[in-house]
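Student: coords please:
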Amino acid sequence: MSKLTLGSYPHMLGFEQLERLLERTAKGGNEGYPPFNIEQTSDFSYRITLAVAGFAEDDLSITVEDKQLVVRGRQSEDIAERVFLHRGIAARQFQRSFVLADGVEVGEATMENGLLHVDLTRSKPETIVQTIQIKKG
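Tutor: Presented below is the predicted three-dimensional model:
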């Protein structure tokens, strides 16, 4: 059985980069932590909310790398001095990646009650009609 790719469809021209993004996302290390929500806040805006209890703003980084929004968390090492009788709150590092479509821009990020909110906006696509002249050969 052969693997179907976007290149297998003759009417799908120029989508090779999309296929690479999908493969990279499928292999990504998003293991379910931290949990997150994605909501549509208007026709052209979204909000990603990650549950990052126990992380301070300085423990988090948000970057855009090759059309991916990457959120990383690493808590400081001051925990070594503390003695836990029970440890039920995760203190592990994480990396969450979200693929961004063309025209999606990352806005502001805010921290509120252990939740990290990242706002995204998508530019309204222009309708372009182009007429191609046919030359006699």
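Student: make it CA atoms for all contacts and neighbour counts henceforth
Tutor: OK.
Student: since we're on the spatially closest residue to R74 that is not a sequence neighbour, how many residues are nearby?
Tutor: Distances taken as CA to CA, 6 or more residues apart in numbering put Q93 closest to R74, at 4.5 Å, once the chain neighbours are dropped. Q93: 15 surrounding residues under other CA atoms under 10 Å.
Student: Spell out, range by range, the helices that occur in the protein.
Tutor: Assigned by DSSP state H, the helices in the chain fall at 16-27.
Student: one more, for comparison:
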Amino acid sequence: MRTTFDLSPLYRSTIGFDRLFDMLDQVSRVEPMTNWPPYNIEKTGEDEYRISMAVAGFTRDEIELVQQESTLTVTGQKRAEPEGVQVLHRGIATRAFKQSFSLADHVKVTGADLDNGLLTIALKREVPEELKPRRIEIATGSAAKALAQDNQPPQIGHGSQAKEAA
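Tutor: This is a model prediction of the structure:
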């Protein structure tokens, strides 16, 4: 039995979580066979990831990878059987598929490879320098006083004080 949840009260009481609630809403409507083809998601380094999909029977020309903003879509469409071929038993699935992956900010596809029926997609998070945290030094003691003195406006003297300063 499948239970559905009404998320509309959450939309009214939160700001900026639209995408999260859309994803939750989408998950509740998932068709039972959308987990095909089987896949693994692996973390291979600090900011590196890999998706491995079992796509036996598909060629490079029958698979399409598209990254649009924060969504990676993998689509597979088998071509028609050649004329004169009669399949007596079909154990390798040839049905079309479409699998979407939501990517975090700044995650980009860096490569894809199809080898022995396994599609491997390499991903990497590349955060721009201006968005990376930076350490700010805190001055202490005489360095702080020197910094404070450097930030003071120049003093303008009057009368004899100005002559002595010159």
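Student: Okay, W36 of the second structure and Q99 of the second structure: tell me how far apart.
Tutor: 8 Å (CA to CA, to the nearest Å).
Student: Ok, I15 of the second structure next?
Tutor: 29 Å.
Student: Compare the two and say which is more crowded by neighbours.
Tutor: Legend: neighbour count by other CA under 10 Å for I15 of the second structure and Q99, higher for Q99 (17 against 8).
Student: The more buried one pairs with which position in the first structure?
Tutor: Matched by TM-score structural alignment, Q99 of the second structure corresponds to R96 in the first structure.
Student: So which residues make contact with stretch 93-113 of the first structure?
Tutor: Stretch 93-113 of the first structure is contacted by residues 21, 25, 28-30, 33-34, 53, 57, 67-75, 116-123 when judged by CA atoms under 8 Å, 6 or more residues apart in numbering.
Student: all strands in the first structure, in order from the N-terminus.
Tutor: 36-42, 45-51, 60-65, 68-73, 94-99, 104-112, 115-122 (DSSP state E).
Student: Looking at those strands, which is nearest to L4 of the first structure?
Tutor: Nearest of these to L4 of the first structure, taken as CA to CA: strand 94-99 at 21.4 Å.
Student: with the second structure superposed, average distance for the closest one?
Tutor: Here strand 94-99 of the first structure, set against the second structure after superposition, deviates by a mean of 0.4 Å using mean CA distance after the TM-score superposition for the first structure.
Student: what about that strand, distance to the chain center?
Tutor: 5 Å (CA atoms, centre = their mean, to the nearest Å).
Student: how about it: buried residues?
Tutor: 94-97, 99 (16 or more other CA atoms under 10 Å).
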